[in-house]
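In: missing the sequence, but the structure's below:
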């Protein structure tokens, strides 16, 4: 294994993340470093006729054509005066590369998922909700829900119940699954899709900490493994991330026999080593729900 992969493994499961803080309009926002491929000065854009209102157009970066999304537009701020000073954050999520236009980028901060709080209900009613908020020094940083931005622009990038139909007729299954997923929208989509696939017994938790506490409190119950067959977890969640949750399950002498599937938009070639390092039984990239169901079928036999 090369040195970069070793570094990834050494930092696995610490329940910490690094965020890049950037400026849009008059506010500060953050993005998980794991989503960022590079940051470049704003480039000349080729417009796309009849595209979504938040899409500025496309750029050619080396051998790739990448769509540019204007975060000033998405987040409802007034257009910047001098676009030449803007930056493009080249991000990869849901197996898609996107350039997000921002005004400025500052330094990287290392924080704990324990320090991230969910926005209150009022804040979550904005068009593009934040996944969390964290105080860094004297600043409040909103972590943008980039996955929601992509799905709002292109709904085909989301999980769909209709995808399950390609699996054909399926019988009802009494196996119980528990899921850690912080997005209310995705909890509903995953629940509806698993139900369509025959898995009716699904219980959801809003973050890894809540799921871990549930398991920890039940692990001495002799009937635990009769009632529960599988754990599915996202990676990015307040309080406890999916890698840390997986490591705690797999380090526990009793709970380690539970299969754990990581289902996240962050499954890239490099990050696959993180999931493997904490003992995940499988890793599936959102929104590949059919692949997730096939893996569940194998693991709950």
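Out: That came in fine, so what should we check first? Because the structure is a prediction, the values reported are computed rather than measured.
In: When you work out contacts or count neighbours from here on, use the C-alpha atoms and nothing else.
Out: Will do.
In: can you pull out the strands in the stretch 101-250 of the chain?
Out: Per DSSP state E, counting those that start in this stretch, the stretch 101-250 of the chain has strands spanning 104-112, 130-136, 139-144, 173-180, 199-205, 230-233. These are given in chain order.
In: right, and the ones you listed - which one's nearest residue 166?
Out: strand 199-205 (16.2 Å; C-alpha to C-alpha).
In: Output the contacting helices and strands for the closest one.
Out: strand 173-180, helix 184-196 (3 or more C-alpha pairs under 8 Å, 6 or more residues apart in numbering; DSSP states H and E).
In: Mind doing that once more with 10 Å?
Out: strand 173-180, helix 184-196, helix 208-218, strand 230-233, helix 289-299 (3 or more C-alpha pairs under 10 Å, 6 or more residues apart in numbering; DSSP states H and E).
In: try this one next to it:
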């Protein structure tokens, strides 16, 4: 099953070009689901698992992966698919790395990997409500037929299982700097409502005002509208946190577009991503981000905003 995944070098070439690869799979129905290949470490058969008494209902158990114990999550149950497919039995496990943690997701049939553009990926309709577990939707040509592919919000799936702590360590706070935050605004750009809420819950403790956008295209339009009105971007915003992977326009392209616009180029930009590794650091330097932090680290968020505030004092 490891042959399903191309080399890491080949996949990383897509990042920064507003493109991505999706691993498509099914969960016992005709629906096609997907996650970004860049988050996938391996696809394997269903391993031997030990159930843990008192564990979360979405956890099937734990297994040993490359010398480490990892949780195995029943993805069908986690996204609250309706009852049905009584004969469904998981066939594979996707081993993923999100937010500096490794976990496996039980899935059904692995279909294929497709190369596509973030421009062709759209947010889910607002009419489906906030309780859904989708971060985006796209259409892919499968066997000569256009099929809807639903991209899963893995951060929301994990947040249902892991209780994220949004408290700030007292020793990280610089009270002289924090006293300057009143009235200052921070722009958060992320397609995951869960990720935006986690960041908002941290930054609002500092007295900061939060503006939210759900993708790079929406954020760029907002910033350009302000510039067209003659607003000074550094007067409007203390800084911007952006995710890397988003529908329509990813965080790398968003950063590059901002740096190419003289009216916006002075904006302080921090890439806040669940991706990790030396490649991501190279992309940050290439497009001109000021900071790179991995999700979800409240103290690091605070460190970034304090750093930016010190530069302005």
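Out: Right, received. Where do you want to start? Source: prediction; values computed, not measured.
In: Fetch the TM-score of the aligned pair.
Out: The TM-score (TM-score structural alignment, normalised by the length of structure 1) is 0.87; 292 aligned residues with a C-alpha RMSD of 2.5 Å.
In: how far does stretch 92-107 of structure 2 sit from the chain's center?
Out: Centroid separation for stretch 92-107 of structure 2 versus its chain: 14 Å, with C-alpha atoms, centre = their mean, to the nearest Å.
In: Check stretch 269-282 of structure 2 too.
Out: That offset, for stretch 269-282 of structure 2, works out to 11 Å (C-alpha atoms, centre = their mean).
In: still on that earlier bit, okay, the helices and strands packed on strand 199-205 of structure 1 in TSV with mean neighbour count and distance to residue 121 of structure 1 next?
Out: Listed next are those as TSV, based on neighbours: other C-alpha atoms under 10 Å; distance: least, C-alpha to C-alpha, whole Å:
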stretch	mean neighbour count	distance to residue 121 of structure 1
strand 173-180	20	20
helix 184-196	17	12
helix 208-218	17	19
strand 230-233	24	23
helix 289-299	17	28
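In: Tabulate those (TSV), appending distance to residue 113 of structure 1.
Out: Shown next, in TSV, are these (distance: least, C-alpha to C-alpha, whole Å):
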stretch	distance to residue 113 of structure 1
strand 173-180	14
helix 184-196	18
helix 208-218	10
strand 230-233	15
helix 289-299	25
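In: and the strands of the stretch 101-250 of structure 1, which is most packed in?
Out: strand 230-233 (a mean of 24; mean count of other C-alpha atoms under 10 Å).
In: Just tell me what residue 155 of structure 1 corresponds to in structure 2.
Out: Residue pairing (TM-score structural alignment): residue 155 of structure 1 is matched to residue 163 of structure 2.
In: tell me the contacts of residue 67 of structure 1?
Out: 45-48, 55-60, 90, 96-100 (C-alpha atoms under 10 Å, 6 or more residues apart in numbering).
In: What about the residues you listed, which one has the most neighbours?
Out: The most neighbours of any of the contacts of residue 67 of structure 1, using other C-alpha atoms under 10 Å, belong to residue 99, which has 27 neighbours.
In: Touching, that one and residue 64? I think so.
Out: No: the pair residue 99 of structure 1 / residue 64 is not scored as a contact, 11.5 Å apart, by C-alpha atoms under 10 Å.
In: ok, the equivalent of residue 210 of structure 1 over in structure 2 - contacts?
Out: With TM-score structural alignment as the criterion, residue 210 of structure 1 lines up with residue 218 in structure 2. Contacts for residue 218 of structure 2 (C-alpha under 10 Å, 6+ apart) come out as 189, 212, 247, 248, 249, 254.
In: cool, and residue 70 of structure 2?
Out: 49, 61, 62, 63, 64, 95, 101, 102, 103, 104.
In: Apply 7 Å and report the result again.
Out: 62, 63, 64, 102, 103 (C-alpha atoms under 7 Å, 6 or more residues apart in numbering).
In: And residue 112 of structure 2, by the same measure?
Out: So residue 112 of structure 2 contacts 23, 24 (C-alpha under 7 Å, 6+ apart).
In: And it, what's its match in structure 1?
Out: Checking TM-score structural alignment: residue 112 of structure 2 goes with residue 107.
In: roughly how far apart are the residue nearest to residue 67 of structure 1 when sequence neighbours are not counted and residue 23 of structure 1?
Out: Sequence neighbours aside, residue 58 is the residue nearest to residue 67 of structure 1 in space, at 4.4 Å (criterion: C-alpha to C-alpha, 6 or more residues apart in numbering). For residue 58 of structure 1, the distance to residue 23 of structure 1 equals 22 Å [C-alpha to C-alpha, to the nearest Å].
In: Could you do residue 301 of structure 1 as well?
Out: Distance from residue 301 of structure 1 to residue 23 of structure 1, by C-alpha to C-alpha: 49 Å.
In: These two - which one has more neighbours?
Out: Neighbours were counted for residue 301 of structure 1 and for residue 23 using other C-alpha under 10 Å; residue 23 has more, 19 against 7.
In: Just give me the match in structure 2 for that one.
Out: Residue 23 of structure 1 maps onto residue 26 in structure 2, by TM-score structural alignment.
In: again with residue 120 of structure 1
Out: Per TM-score structural alignment, residue 120 of structure 1 is aligned with residue 125.
In: for residue 265 of structure 1, same thing?
Out: Residue 265 of structure 1 maps onto residue 274 in structure 2, by TM-score structural alignment.
In: so who does the nearest residue to its match once chain neighbours are set aside touch?
Out: Here the nearest residue to residue 274 of structure 2 in space, its sequence neighbours aside, is residue 99; by C-alpha to C-alpha, 6+ apart that works out to 4.5 Å. By C-alpha under 7 Å, 6+ apart, the contact set of residue 99 of structure 2 is 274, 294, 295, 296.
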